[in-house]
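S.K.: make a model of this:
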Amino acid sequence: MSHYPKSGTWQTCRACGRHVHQSQWGQWRQCPYCQHWQRLTARQRLTQLVDPASFQPLPMPEQAHDALAFPGYQEKLTTASHQSGADEAIIIGTAKIAKRPCVLAVMDSHFMMGTLNTVVSRRLQRACAVAQRRRLPLIVVTASGGARMQEGLYALFGMNLILAAVARLAAAAVPLITVLTDPTMGGVSASFAFKGDVIVAEAGAKIGFAGPRVIQQTMPAQLPADFQSAEQLWRHGMVDAVVARPDLRAYLQTVLASYAMGGNADAID
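M.R.: You can find the predicted model right below:
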């Protein structure tokens, strides 16, 4: 009889390196030794943010298109789907937070580091279009390492398409609330992440464009210890608030109440 623990019982904290039992992470997925916040899947994020059974996914039949025939890309997609249980790096749908309707787009860093590709771009554009048509606030939760290199220029072009959809949303006076979580980097931070009418950063999140090692090698410069942290961005006026994970739902509830648009979450597209 084996005395080894079941697979997945223990995880190593990315911050302090301690081994943490699955029962120790708690409801909010926080390391009991260093208080580092574990990265959430999109489904875990939805469970924490929205009213029970209120999330209704929007139909999204598209799958990633390997236009460049990038070597090994299809295998990576299959592996990512198997490991994460998701079909892509984002989930979109309608939901309610404290009975207030909204459209939600939640990125998932567990699927190829939440990278932006053609499918993610199309889903974000659809979320914008649904929010505009139904007159509902759009909440985008970012968790991404940037654009997906396997799709090259197609992934980068998606940044402009999303920005155009966000511009149409703004012209229609429909609010966009962006929630920046760990990590929000590269083309995501350089495009729509900072386009929100309200920009919220989750406490402890790493947010930036290029990584600190690349910046130090390029400049060169001595970077502060809290470089690219949510807290540093708040001190420099880049985000409206830094909110701890347990308080994030209540904060979004307050933001939605301030808009009180009264749109229709149950309309059929």
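S.K.: for the rest of this, base every contact and every neighbour count on C-alpha atoms.
M.R.: Will do.
S.K.: tell me the buried residues in the longest helix along the chain?
M.R.: In the chain, assigned by DSSP state H, the helix with the most residues is helix 152-171. Of all the residues in helix 152-171, those buried under the rule 16 or more other C-alpha atoms under 10 Å are 154-156, 158-159, 161-163, 165-166, 169-170.
S.K.: now do the helix or strand that that helix is followed by: which elements does it pack against?
M.R.: Per DSSP states H and E, the first helix or strand lying C-terminal to helix 152-171 is strand 176-184. Packed against strand 176-184 by the contact rule (3 or more C-alpha pairs under 8 Å, 6 or more residues apart in numbering; DSSP states H and E) you find strand 138-144, helix 152-171, strand 198-202.
S.K.: same list (the ones you listed) but as CSV, adding distance to Val214.
M.R.: What follows is the helices and strands packed on strand 176-184, written out as CSV (distance: least, C-alpha to C-alpha, whole Å):
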stretch, distance to Val214
strand 138-144, 18
helix 152-171, 20
strand 198-202, 23
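S.K.: ok, which of those comes nearest Thr118?
M.R.: For the helices and strands packed on strand 176-184, the distance to Thr118 is smallest for helix 152-171, at 5.6 Å, taking C-alpha to C-alpha.
S.K.: elements contacting the closest one?
M.R.: helix 118-134, strand 176-184, helix 186-189.
S.K.: let me know which of these is the nearest to Ser144.
M.R.: Of the helices and strands packed on helix 152-171, nearest to Ser144 by C-alpha to C-alpha is strand 176-184, at 5.0 Å.
S.K.: now the other sequence, so there's something to compare against:
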Amino acid sequence: MNPIITLEQLPSLELDLQAELDRMTEGVRMSLPRVRVEHSPSGKHKLFLDLGPRLEDENDVQEPLKGNKLSGIVIAHQHIRAIFEEGATAPLCAAVDGHPTVDNPQAGSCASCSLSGFGSHCKPKVRLLVLAPTEKGELALWVFPLSPTSIKQWNRYVQRLARSKVPYVAVNTRFELKDIQRPPYRYAEVVMTAERLITKFELEQVKEARSVFDDVLGTVVKDDYSDPGDATGEGKS
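M.R.: Below is the predicted model:
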């Protein structure tokens, strides 16, 4: 960080900080914080929030989630796929819900693509948009890309909700980590539990948050494939 900039002195400028921030970021597509899983060969997996780099720290700011748990409202989900060449920041090919999002896709759809089969380099994920409380108690939007091994847990959860005729947007969902050992691999799967029905206030927040869904999750980006498990053996068995 530049030693000339002392953030503690910012309030002395007597600016309307929120108004200035809103004006500064108008028209700029802001990236949302992302929930990530750190897989450990010892079984001590971690669930944390990746806030991205800040002025005072060029490295991504990471905040551990208390108790390795996350409670929030899933307001939307997408099935995504992507192939990234080594060192590339943009995908060679990518799709959202089976429809390509790049100019020159490998095929017209995922269903007709030979690279979308099991074990291929085109890795499937489920990307969740979660409305969850911050440490200050405010509701904020977080992106949670689930790895292939956690997709089956998500599908089971959705099936349970559907059998009870309860949409996921109507409940507060708890996300936790489950240790999986399949030699030579050891990794975590994300499991979901419905905690309670949401309140009317939360429902209004959900409706407002859904208005940014298309803007935030219209494409596949490198951050969707930046979890530690994306570069390890996790999910291969």
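S.K.: fetch the TM-score of the aligned pair.
M.R.: TM-score for the superposed chains, counting by TM-score structural alignment, normalised by the length of structure 2: 0.29, backed by 132 aligned residues with a C-alpha RMSD of 6.8 Å.
S.K.: okay, the helices and strands packed on helix 152-171 of structure 1, which one's buried deepest?
M.R.: Mean neighbour count (mean count of other C-alpha atoms under 10 Å) peaks for strand 176-184 among those, with a mean of 25.
S.K.: quick one, that one and strand 198-202 angle?
M.R.: 30 degrees (axes from the mean of the first three to the mean of the last three C-alpha atoms, to 10 degrees).
S.K.: report the buried residues of stretch 46-60 of structure 2.
M.R.: 46-51.
S.K.: pick the one among these closest to Arg23 of structure 2.
M.R.: Leu51 (21.1 Å).
S.K.: the one helix or strand that closest one maps to packs against which elements?
M.R.: If you go by DSSP H and E, Leu51 of structure 2 is part of strand 46-54. In terms of contacts (3+ C-alpha pairs under 8 Å, 6+ apart), strand 46-54 of structure 2 is packed against strand 34-38, strand 57-64.
S.K.: what's the closest of the helices and strands packed on helix 152-171 of structure 1 to Pro57 of structure 1?
M.R.: helix 118-134 (10.4 Å).
S.K.: in structure 2, spot the strand with the most residues.
M.R.: For structure 2, the strand with the greatest residue count under DSSP state E is strand 69-83.
S.K.: please identify which helix or strand holds Cys102 of structure 1.
M.R.: strand 100-107.
S.K.: returning to that earlier point: how about TSV for the helices and strands packed on strand 46-54 of structure 2, with distance to Lys123 of structure 2 added?
M.R.: TSV is the format used below for these (distance: least, C-alpha to C-alpha, whole Å):
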stretch	distance to Lys123 of structure 2
strand 34-38	17
strand 57-64	24
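S.K.: which of those strands sits closest to Ala140 of structure 2?
M.R.: strand 34-38 (11.2 Å).
S.K.: what packs against the closest one?
M.R.: On the basis of 3+ C-alpha pairs under 8 Å, 6+ apart, strand 34-38 of structure 2 makes packing contacts with strand 46-54, strand 139-146.
S.K.: can you give me the buried ones in the shortest one?
M.R.: For strand 139-146 of structure 2, burial by neighbour count (16+ other C-alpha under 10 Å) applies to 139, 141-146.
S.K.: which one of those is nearest to Arg210 of structure 2?
M.R.: Leu141 (9.8 Å).
S.K.: skip the chain neighbours and tell me the closest residue to that closest one.
M.R.: Leu131 (4.7 Å; C-alpha to C-alpha, 6 or more residues apart in numbering).
S.K.: ok, the one you found - contacts?
M.R.: Going by C-alpha atoms under 8 Å, 6 or more residues apart in numbering, Leu131 of structure 2 touches 72-75, 139-142, 206, 209.
S.K.: would you mind pulling up the elements that the longest helix along structure 2 packs against?
M.R.: Counting residues, the longest helix found in structure 2 (DSSP H) is helix 148-163. Judged by 3+ C-alpha pairs under 8 Å, 6+ apart, helix 148-163 of structure 2 is in contact with strand 123-133, strand 185-197.
S.K.: buried ones in that helix, by neighbour count?
M.R.: Buried-residue list, helix 148-163 of structure 2, by 16+ other C-alpha under 10 Å: 148-154, 157-158, 161.
S.K.: now the angle from the helix or strand just after it to strand 46-54?
M.R.: Counting by DSSP H and E, the next helix or strand C-terminal to helix 148-163 of structure 2 is strand 171-182. Here strand 171-182 of structure 2 runs at an angle of 110 degrees relative to strand 46-54 (the same axes, to 10 degrees).
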